[in-house]
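**Student:** coords below, sequence missing:
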């Protein structure tokens, strides 16, 4: 029996190799997974042209996944440096990469990523359009934009951010309800500007059926972009954001009618006390479609530390229903991240995702922590390093300050609670001032 997309296969009762891979990774019954994919509650981004893909699932009941943003720009146009970031993401087991390239040999770089990266690959075609055609924004046509989408699909991209929710209706609501930071989505701003300059409807909204044609053909998952995400905690959960979210829910249903898989993108900057409500709103207004969030960044005053502000928000968001976290690096709001920034961003986001999985009761999530706790109880430092989310940093800290008693650390020395409890529970004496017998 033939199928067009993973959703189509699930609805026809066909078990694909990608479904088998995801079910095994998630310790989930294959029949349960198929039902979730068929109903749009789980997506398996899997472009037919991404030949070395090791599939991942995103959505209800699955582990929280993380995404790494990278890509070349006019100011930092070094493909080899960005490839190093791709390889770092592979080494650190990030489940997804988004190529946000917006200048130069974007297709060359994109194809390199598809060749070497076996996780999910995403792009934002709108970023690529100006350079792809060497046209100013105003002069791009709807046909131009759709052609860029198809080019990315042909190249093997598994999911694409399409800002189709910023239509004329949403734009008018935005203009009637001024914000402190206006629109901050790069793709959303480009489309809003195009609409204003040409006095026309958003091409991705107007020609959404043609976008679906492309996505169905290649089995590309649409990540419905949040052009109206908040760029400051002042602007979160306002009329523009909620109106766009309602539109994204309507578009998700249209996509599902065509067996096209959908994720919904979300905020953004947002105060802690609003996060849980926003997760609930997305699930309600978008019919339980998987939710992909940037952060949320919970305070605006920490440039240089936004991997931390984002991890705080990400942990709350994912524990409250978000399924996919886009990493934020210390360089957010300041510059293109370097390799060290990318590593810090990945680690912070992995911590947030794992903490959320514990809270959500994801199968085997606590097992990792229990193994670390056992190694700590046994003062088995090598085992601790093996288990650690960043073994290199843990070893570096340990080696930089050696204790008198090698089983302890220089924080407590022989007053180490773990050491002393092990001894006393085994009927041994505790020698703190003198050598052990």
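**Tutor:** That came through fine. This one's a predicted model, so the numbers in the text were calculated from it and none came from an experiment. Numbering: from 1, shown residues only.
**Student:** From here on, just use CA atoms for contacts and neighbour counts.
**Tutor:** Will do.
**Student:** can you map out the strands along this structure?
**Tutor:** Secondary structure of the chain, counting by DSSP state E: strands at 42-43, 58-59, 65-70, 96-99, 120-123, 159-162, 221-224, 262-266, 291-294, 324-326.
**Student:** closest one to residue 285 among those?
**Tutor:** strand 262-266 (10.5 Å; CA to CA).
**Student:** Dump the strands of the chain to CSV, plus distance to residue 188 and mean neighbour count.
**Tutor:** Formatted as CSV, these follow (distance: least, CA to CA, whole Å; neighbours: other CA atoms under 10 Å):
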stretch, distance to residue 188, mean neighbour count
strand 42-43, 23, 27
strand 58-59, 24, 26
strand 65-70, 17, 24
strand 96-99, 16, 25
strand 120-123, 14, 26
strand 159-162, 9, 26
strand 221-224, 11, 26
strand 262-266, 12, 28
strand 291-294, 15, 26
strand 324-326, 17, 28
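**Student:** another one to put next to it:
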């Protein structure tokens, strides 16, 4: 039996090779996974042209995944550095990489990225349109927008962020309801500008079925972008954000009718107390589709530390239903991240994802923590370092400050509670002078 997309296969009762791999990784029954893909609660982004993909699932009952952003800009156009970042992201086991290149002829870089990466690859075709077509934004035609989308699909991109929900009605809502930070989505702001300059509807909304046909052809997972995501905690959960979310829910159903896999993108900046409600709202309005969040960043005052503000929000969001976290680096709001920034962002996002998996009761999530606790109870520093999320940093810290006794650290020394409790419970004397 033939099929067009992972969702089409799942609805026909077919367990694809990608489903088998994901089920094994997630310790889930393959038939249960197939049911979740069929219902749209899980997506497996897997472009037919991405030959060396090691597939991952995103959605209900699965481990929280993370995405790494990279790509060239006009001010920082070093393709080799971006490829080095990609290699590091793969080494650190990021499940997804998004190429957000927005300058010049990006196809060569994108093809290299797809060819080298076992991680799923995402793009935002809107970023590429001006550079690829060498035209002013106002002069780009509807056909040219779709040409860019199809080019990315041909190159093997597994998921695309496309801001289909910022239609003219939502744009009017933005204009009528003053925001502190307006539209901070790059792709969303470009489409808003194109609509205003041309007095036309968003082409990806007006010709949505044309977009879905491309997705079916290559089995692209459509990541419905949130043009109206809040760019400050002041703007969170406002009329524009909620109206766009309602539109995205409608577009999700239309995509599912054509067997196109969908995930929904979400906030943004948001106070901690608003996060659980937003997660519930998204899942309700978008019919349980996987939720992909940037952060949420929980306070606006920490430039240079936004990997931390994002990890706080990401952990809370994922514990309350978000399925996919976009990393944020210390360079957020300041500059293009370098290699060190990227690593800090990845580690912070992975901490948030793992903490959420523990809260969600994902099978096996606590096993890693229990192994670490056992190593600590045994004062086994080599084992602790081996189990660390970032063994390199843990080893560097340990070696930078050596204790008098190797089975302690320089904070506690002979007062080490782990070591001393074992001795006392074993009936031994202590000597801690």
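**Tutor:** Ah, there it is. These numbers were taken from a predicted model, which means no experiment stands behind them.
**Student:** In TSV, list the strands of structure 1 along with distance to residue 340 of structure 1.
**Tutor:** Shown next, in TSV, are these (distance: least, CA to CA, whole Å):
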stretch	distance to residue 340 of structure 1
strand 42-43	31
strand 58-59	27
strand 65-70	13
strand 96-99	17
strand 120-123	21
strand 159-162	26
strand 221-224	28
strand 262-266	26
strand 291-294	20
strand 324-326	17
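**Student:** quick one, which of those is nearest to residue 247 of structure 1?
**Tutor:** Here strand 221-224 is closest among the strands of structure 1 (CA to CA), at 9.9 Å.
**Student:** and the closest one, what does it pack onto?
**Tutor:** Applying 3 or more CA pairs under 8 Å, 6 or more residues apart in numbering; DSSP states H and E, we find strand 221-224 of structure 1 packed against strand 159-162, strand 262-266.
**Student:** post-alignment, it versus structure 2, mean distance?
**Tutor:** Compared with structure 2 after fitting, strand 221-224 of structure 1 has a mean deviation of 0.1 Å; criterion: mean CA distance after the TM-score superposition for structure 1.
**Student:** residues in contact with that strand?
**Tutor:** Applying CA atoms under 8 Å, 6 or more residues apart in numbering, the contact partners of strand 221-224 of structure 1 are 43-46, 158-165, 215, 248, 260-265.
**Student:** related to what we said a few turns ago, what's the closest of the helices and strands packed on strand 221-224 of structure 1 to residue 77 of structure 1?
**Tutor:** Per CA to CA, nearest to residue 77 of structure 1 of those: strand 159-162, 22.0 Å.
**Student:** Mind telling me what residue 288 of structure 2 corresponds to in structure 1?
**Tutor:** Alignment note (TM-score structural alignment): residue 288 of structure 2 maps to residue 288 of structure 1.
**Student:** So its match is in contact with residue 279, correct?
**Tutor:** No: using CA atoms under 8 Å, residue 288 of structure 1 is not in contact with residue 279; the gap is 10.0 Å.
**Student:** so what's residue 126 of structure 1 closest to, chain neighbours aside?
**Tutor:** Spatial nearest neighbour of residue 126 of structure 1, chain neighbours left out: residue 187 (5.8 Å); criterion: CA to CA, 6 or more residues apart in numbering.
**Student:** Look up the closest residue to residue 225 of structure 2, ignoring the ones flanking it.
**Tutor:** Of all residues not flanking residue 225 of structure 2 in the chain, residue 163 sits nearest, at 4.4 Å (CA to CA, 6+ apart).
**Student:** Same check on residue 431 of structure 2?
**Tutor:** residue 414 (7.7 Å).
**Student:** what stretch of structure 1 does the longest helix along structure 2 fall on?
**Tutor:** Identified as the longest helix of structure 2 according to DSSP state H is helix 339-360. Using TM-score structural alignment, helix 339-360 of structure 2 corresponds to residues 339-360 of structure 1.
**Student:** Now the matching stretch on structure 2. Mean distance?
**Tutor:** Here the mean offset of stretch 339-360 of structure 1 against structure 2 after fitting is 0.2 Å, by mean CA distance after the TM-score superposition for structure 1.
**Student:** Which positions in stretch 137-145 of structure 2 come out as buried?
**Tutor:** For stretch 137-145 of structure 2, a neighbour-count test (16 or more other CA atoms under 10 Å) marks 137, 140, 145 as buried.
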